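J.: requesting a structural model of the entry that follows:
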Amino acid sequence: MGRAEERRARQRGGGRAAPQRPSGTPAAGIGPEGGGRAAARRAARPAKGKGGIRRLFTWKKILGAFLGVCLLGIGSFIVLYLVVDVPEGNPDAQLQSNVYKYSDGSVLARTGEVNREMVDLSKVPKAVQHCFVAAENKTFYSDNGVDLRGTARGLLNTLSGKGAQGGSTITQQYVKNFYLNQDQTVTRKLKELVISLKVDQRMSKDDILAGYINTSYYGRGAYGIQAAAQAYYRVDAKDLTVQQGAYLAALMQAPSQYDWAVASDTGKRLAQQRWNYVLDNMVKQDWLNAGKRQAMKFPVPKEPRPAPGRDGQKGYLIALANHQLEQQLMKDQDLTQAQAERLVEGQGWNITLNIDKKKQAALEEAVKAQLTSKLEPKKRSVDKHVQAGAVSVDPKTGYVVALYGGEDYLKHYFSNATRRDYQPASTFKPVILAAALDEDSRTQDGRPIAANTVYDGTSGRQVVDHGTKVGFGPPNEDDQNYGNVTVQRAMNASVNSVFAQMGVDVGMDNVMDVARKLGMDTKGMQSVPAQTLGSMGASPLEMAGIYATLDNHGRKVTPTIVKSAEQKDRTIKMADPIGEQVISREAADTVTSVLTGVVDDGTAKTSVRDNPQRNGQQVAGKTGTSDKNKSAWFTGYTPGLVTSVGLFGEDVSKNGEHVPLYGAIGEPRVNGGGPPARIWAEYTFGVMGDVSKFDLDTKQGAAVEPSTSPTVSESPSETPSETPSSSPPAVSESPSDTPSETPSQTPSQTPSQSPSDTSSSREPTDDLSDNPLLPNDQ
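T.: Below is the predicted model of the structure:
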């Protein structure tokens, strides 16, 4: 095309002509690949939607937003810092009396006199000061009073509901103690942060440390290091050793749990671990010579001296009420144990207990009549070692209606009602049967386990697990052979060899799991055949809960002493003592039915069945006597009341060493069917009201012996005793009172004789005497 033609073309198209292309070059947009530069430009242009998102979230905008949030946070903190000032600190003014009431509203006790004496830091040895720094805040002398990372973590935990897991410096803890409170809220934590910064600027480190150790709670009602030194070691703060100081510093984490006088084995282990941690940190900080550290021994604290106003049973009732309220606060507010204890002790609570004043008085009187009035320590030295504990529970409500913790709280600080350091012995046997029934267990030769199932009751018979001996063969009391015996008769006579084999038949894991469901604290317990003898530790409170669950047809009962707790403008709602169904009703009711046989035809018949006050009341229960007669139990129940009574041999002059009860109260051997059952009967029959009967749903046998002599089907392990008796041996050896082969399911309406009539009869027990095959008491 010539220039003239190009001009004409431009004129026709109204624009400039396209530039000349070399020959063979395709026009833009119509090339062989279907696109030219315009198409390429269009293809390279990003999609409209994606471009919008990228324009919205550019790195500059993200950085700007982050900086904006930071500036907002800094600005907010500056405002908070300016607004929040250090308040007047006066913890003594915050402490008020706690009022404790019986269930009817009458006052039980009023406590709250503060055990505190402020001391100057110069009166506290430097090494002891370092104990607290090493335990709580190693950077105390160099930090600015706050742990920002720990506080941030605590705020996040509070917001997310994960609990009190944040860190705190000594300054922050002092601020909580002296200026604020223990509430786990975001507002309180932010105030704590600001006030701690200001306190660190205004006060010296020594003044802060002095304030901290003088306002902290150490347990035993002691606030401040001077009160704590006296409470635990009977010395002034100025005379504390490094070892003692390290223990007091360790207590800050969990005062009650680490108190040596009442701590469980786990608590003592944790206390020693914390004590070691404190001293090891002191070595790392060059505050303690490593050689001296290695030579240090744990300083066991002195026995407590309880506060006035808690004499008699009051102190035991208050201690359990405080503990259960603290547990509820820990659950509700995600507090640590130390924080919860501080929130309860002397903080103006109005606490109503479930304790029935009349039942409480009746239980105390029963213990006095059947035990303490008969003790003659000047005549029999063993009598000074006898301790009694008891807990009574309403199985329908779960309320603890009466409790006996010991002779006097001011004389014996450790509550026998809640202590877990003695074996429950054969009172554990019903748990084994409950597991068998609930699991629909069978013997190893395929027979269903029920009340009329027959076992070999040969004393010392080796327990067999599918043909293999497990190396455990407990003897029966007095090494008596029972030959072929039903489960019912084995429970009546407390035949150890039968329940040892039953435990393995059921599976010890299953047994311990059912024990946990029923209310036993099985943490750390091994699932071994020896547990069938009740060789673990348990308390009367615990055993009352287990039997109350059986009485309540398998619905879990958690014994609760606190009815209500109010403080100023808030009320704490306690958890419902009645829980879910943990074993089947049929299993629970069958155990109850079997346990009526123990009363009517077994180890408790003289003290309970033939008691003249019984008046036809239906009763279920079980005796227990531990290895070497160091404890004796009776836990029994009617449809409306469950009570567990324990007697414990304790030498208080030897740090609570467990000792045998042989010869106590003038009896050759203290059995569960003796004083414990007599205390139970006098108390229960005195307060029971109208006679009642169990409403049982059971199809597996109920306190009834088979009409013919039992025989054992082929065993997978070994044949029965070489000389089995043709029928089960009588439970009582009294010539005038042999048990019927077919006793009624209900107790006799007219007991044939009173306890005095049977004073010469000898009942079987489950005492294991000095059997070397069994584990020693712990």
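J.: rest of the way, CA atoms for contacts and neighbours
T.: Noted.
J.: how about the strands in the stretch 301-450 of the chain?
T.: Applying DSSP state E, counting those that start in this stretch to the stretch 301-450 of the chain gives strands spanning 349-353, 386-393, 400-404.
J.: output these as CSV; include the columns distance to residue 180 and mean neighbour count.
T.: Shown next, in CSV, are these (distance: least, CA to CA, whole Å; neighbours: other CA atoms under 10 Å):
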stretch, distance to residue 180, mean neighbour count
strand 349-353, 18, 23
strand 386-393, 38, 28
strand 400-404, 35, 28
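J.: just put these in a markdown table and tack on distance to residue 153.
T.: Shown next, in a markdown table, are the strands of the stretch 301-450 of the chain (distance: least, CA to CA, whole Å):
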| stretch | distance to residue 153 |
| --- | --- |
| strand 349-353 | 31 |
| strand 386-393 | 43 |
| strand 400-404 | 40 |
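J.: for the ones you listed, which one sits closest to residue 468?
T.: Closest approach to residue 468 among the strands of the stretch 301-450 of the chain (CA to CA): strand 386-393, 40.9 Å.
J.: by contact count, what packs against the closest one?
T.: strand 400-404, helix 540-551, strand 641-651 (3 or more CA pairs under 8 Å, 6 or more residues apart in numbering; DSSP states H and E).
J.: closest to the centroid, which residue in the chain?
T.: With distances taken as CA atoms, centre = their mean, residue 521 lies nearest the centre of the chain, 6.4 Å away.
J.: one more, for comparison:
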Amino acid sequence: MGRAEERRARQSGGHRAAPKRRRSAPGTGPAGTGPTAGGKAAAGGKPAKSLIRRLFGWKKILGTFLGVCLLAIAAFIGLYLYVDIPEGNAAARQQSNVYKFSDGTVLARSGKTNREIVDLSKVPRKVQLTFVAAENKSFYHDAGVDFRGTARGLLNTLAGKGKQGGSTITQQYVKNYYLSQDQTVSRKLKEMVISLKVDREESKDDILAGYINTSYYGRNAYGIQAAAQAYYHIDAQDLSVQQGAYLASLLQAPSQYDWAVATDTGKKLVQQRWNYVLDNMVEEGWLSKAKRDAMKFPRPEEPKGAPGLDGQKGYLVELANQQLERQLMDVDGLSAGQAENAVIDKGWTITLNVDRKKQAALEKAVKAELTSKLDKKRRKVDADVQAGAVSVDPRTGKIVAMYGGQDYYKHYYSNATRTDYQPASTFKPVILAAALEDHAVTQDGKPITADTIYDGTSRRQVLDHGAKVGFAPPNEDDRNYGKMTVQNAMNASVNSVFAQMGVDVGMDNVMSTAKKLGMDTKGMQAVPAQTLGSMGASPLQMAGIYATLANHGDKVTPSLIKSAESKARTVRMPNAVGGSVLSRTAADTVTSVLTGVVDDGTAKDSVASNPLRNGRQVAGKTGTSDCNRSAWFNAYTPDLVTSVGLFGEAAKSGGTGCDDRPVKKGDHVSLKGAMGGGRVNGGGPPAKIWAAYTFGVTDKARFDLNTTQGAAVEPTPTLSWTQPPSHTPSQTPTSEPPTSHSPSHTLSQTPSQTPSQTPSQSPSQTPSTSPSTTPSTEDPLNPPDGLDPR
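T.: Next up, the predicted model:
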């Protein structure tokens, strides 16, 4: 039958099958006469299946995928059946941290868990909801696990990022109460399985109660009751919605969000988090929009120190914890909250670099030269005096002693690490270091050295190549010096000289050098006013800067921790001494110049003339800020650097400050009149504390300096000065054109005096008394009212 007949048969309903075609012989073409062409099969000329299609066909891929899914499901079922809910042992897992001096002597133990479990009925309902709004809005409807968040956490762990995201309240409760904070795949899988079981076996209220009672809130407070006491001095049952929202916000990063010690950035972040919590409550219908709009941020009360950390121990423990947490964040990729949770009361043995004898000597010096002389009953200002100090070995970067305040119980945050007071004229060596490092020149192109001549006229307009920059700082008591060397200007701390030098060097270069030396310059503007130390800095930062100068320009980042070990691991701390950030010649020249401040300048009476000095070489700088709110002495011998700061902090509200504003508790206030004297200069109590401490713990040694400049190389010449004429050269060499600025007064005599008799002045306030027309015969430690940069 032909093809036409077959077609007709099919069309007419026939069922006759078409004849089968004969198969060609192997290796032949369609007629069996030759090989197949182009690799095609004999039957019908269709292409043969490729190897890839045979191995990876869609059926095989689908089958493999389904097989993997079935295996995963089977593995999860097995894990679910294998893993039981363990016995809750959170309290038993809380271990003491042990802190030791460098010689192994125990300094402190921190581990008595500050927790009081409260029934959920004792917590106002809307306060409960703040935690749900903050952490897990779907808490009352989910199965206890956020699978997407857990998957993301597993992937992050496998990728080495170490951060968990998207955990539910149930998962966080399981992690706190049943498991650990370890960032491992096995821990995350267990957390997921246990969370599913806990969600089935416990009520949502029990889970929420467990969560808020086991979480860490900072200030050594575990659980909502302890947190309510620590932050608001009330019981949990008395918390308002606003206060509850703050405590719920804290759980993300307790230390960073603690209002008492938070940076400006931290305060902004916690307020944003607080607003986020309340907005979520409105969104969920748990809070009315009207009530939400009427709520104001509830600032926490002053904190109290944890038990067992009295005196200086609490300050040392706090800084040790912070440095260990920072290292865990850098090494393990933990968030701030995770790092804090991994350190606080987790069984660490932390050995500090603190030398027990030096620590005792520093505390003794502060008591002898400051606290024993304060009489808070007779003089209100004496209650406002706070002291902080940090002592560092410049060769190793080790913090060998530290003073954080009178007592950790009485003053929770550390004066040694606070950055809210101006370092004043102790910043001037940074300007000189920048000038020497950058080979800067004056306005007429002459190199800036220790012998360069500048104009020390008070209130002289600072110029930038003939243009006024709008800055004309006064010297102390508006005193005019006329022409003087950089060495003498440093000795006498002359503001007008260093303001002009800062512009000569370039303020960007000055601030860059400050950052290299160890100052946190984030957010600081590179403006001429910074030459007077108008930024904020801590004794810890300033000790690092001066230690880098003492270490010939090799960067020193002061370190408190010698070693940190736990049962599970040992953490290696970073090297405290790094590479060169300043040439040795520049660093050594600054050191040489600073010896003149001690021998011939503002620190002469307290340090150079101290009978305990016994020939020791000392380099240092005094500083006293605007309105006498802070007074500093940062100085070093060849083997020890110590920064001492005194800070005026209002002990209570009342009265008005230097700026005529009402004073609130904690505000920056003047130190004037403390201990029954006048102005508190850096060359006064801070320098006396420094000398009493340093000369009692250091050996006699001399600086090894690679420089041909400064007072350590050649004695500082006697400064003879005359009252400048009414048109004074505005730029440092005399060849520059004069300005039209006239001195505000004239002197009736032309005295000859040393720099130590002519202290300088800080920039931001006009003296309340007119300057004397004769050389000063007053006590250099307590000069009359006026601004003092010393």
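J.: mind checking the TM-score on these two?
T.: Put the two chains on top of each other and the TM-score (TM-score structural alignment, normalised by the length of structure 1) is 0.86; 716 aligned residues with a CA RMSD of 3.2 Å.
J.: closest to residue 507 of structure 1 out of the strands of the stretch 301-450 of structure 1?
T.: Comparing the strands of the stretch 301-450 of structure 1 against residue 507 of structure 1 with CA to CA, the closest turns out to be strand 386-393 (30.3 Å).
J.: what's the mean distance for the closest one versus structure 2?
T.: After superposition onto structure 2, strand 386-393 of structure 1 sits on average 0.7 Å from its aligned residues (mean CA distance after the TM-score superposition for structure 1).
J.: other residues contacting that strand?
T.: Strand 386-393 of structure 1 has contacts (CA atoms under 8 Å, 6 or more residues apart in numbering) with 367, 399-407, 415-418, 540-541, 544-545, 548, 559, 641-650, 661, 664.
J.: buried subset of those residues, written for PyMOL?
T.: Burial among the contacts of strand 386-393 of structure 1 is assessed by 16 or more other CA atoms under 10 Å; the matching PyMOL selection reads:
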select buried, resi 367+399+400+401+402+403+404+405+406+407+415+416+417+418+540+541+544+545+548+559+641+642+643+644+645+646+647+648+649+650+661+664
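J.: show me how far the helix or strand harbouring residue 199 of structure 1 is from its chain's centre.
T.: Element membership for residue 199 of structure 1 (DSSP states H and E) is helix 186-202. Remark: helix 186-202 of structure 1 is offset 35 Å from the chain centroid, using CA atoms, centre = their mean, to the nearest Å.
J.: corresponding residue for the residue nearest to the centre of structure 1 in structure 2?
T.: Counting by TM-score structural alignment, residue 521 of structure 1 lines up with residue 520 in structure 2.
J.: and that match, which of the three is it?
T.: Using DSSP: H, G, I helix; E, B strand; the rest coil, the three-state assignment for residue 520 of structure 2 comes out as coil.
J.: residue 567 of structure 2: what secondary structure?
T.: Under three-state DSSP, the three-state class of residue 567 of structure 2 is coil.
J.: from residue 514 of structure 2, how far off is residue 777 of structure 2?
T.: Distance from residue 777 of structure 2 to residue 514 of structure 2, counting by CA to CA, to the nearest Å: 36 Å.
J.: looking at the two, which has the bigger crowd around it?
T.: A direct count of neighbours by other CA atoms under 10 Å for residue 777 of structure 2 and residue 514 places residue 514 higher, at 20 against 8.
J.: what is the strand or helix carrying the more buried one packed up against?
T.: For residue 514 of structure 2, the host element (DSSP H and E) is helix 507-517. Counting contacts by 3+ CA pairs under 8 Å, 6+ apart, helix 507-517 of structure 2 packs against helix 428-437, helix 539-550, strand 554-556.
J.: kindly recompute the last result at 6 Å.
T.: helix 428-437 (3 or more CA pairs under 6 Å, 6 or more residues apart in numbering; DSSP states H and E).
J.: next, the angle from the helix it packs on to helix 539-550.
T.: Put simply, helix 428-437 of structure 2 runs at 40 degrees to helix 539-550, going by axes from the mean of the first three to the mean of the last three CA atoms, to 10 degrees.
J.: mean distance, helix 428-437 of structure 2 to its aligned residues in structure 1?
T.: Once fitted to structure 1, helix 428-437 of structure 2 is off its aligned match by 1.6 Å on average (mean CA distance after the TM-score superposition for structure 1).
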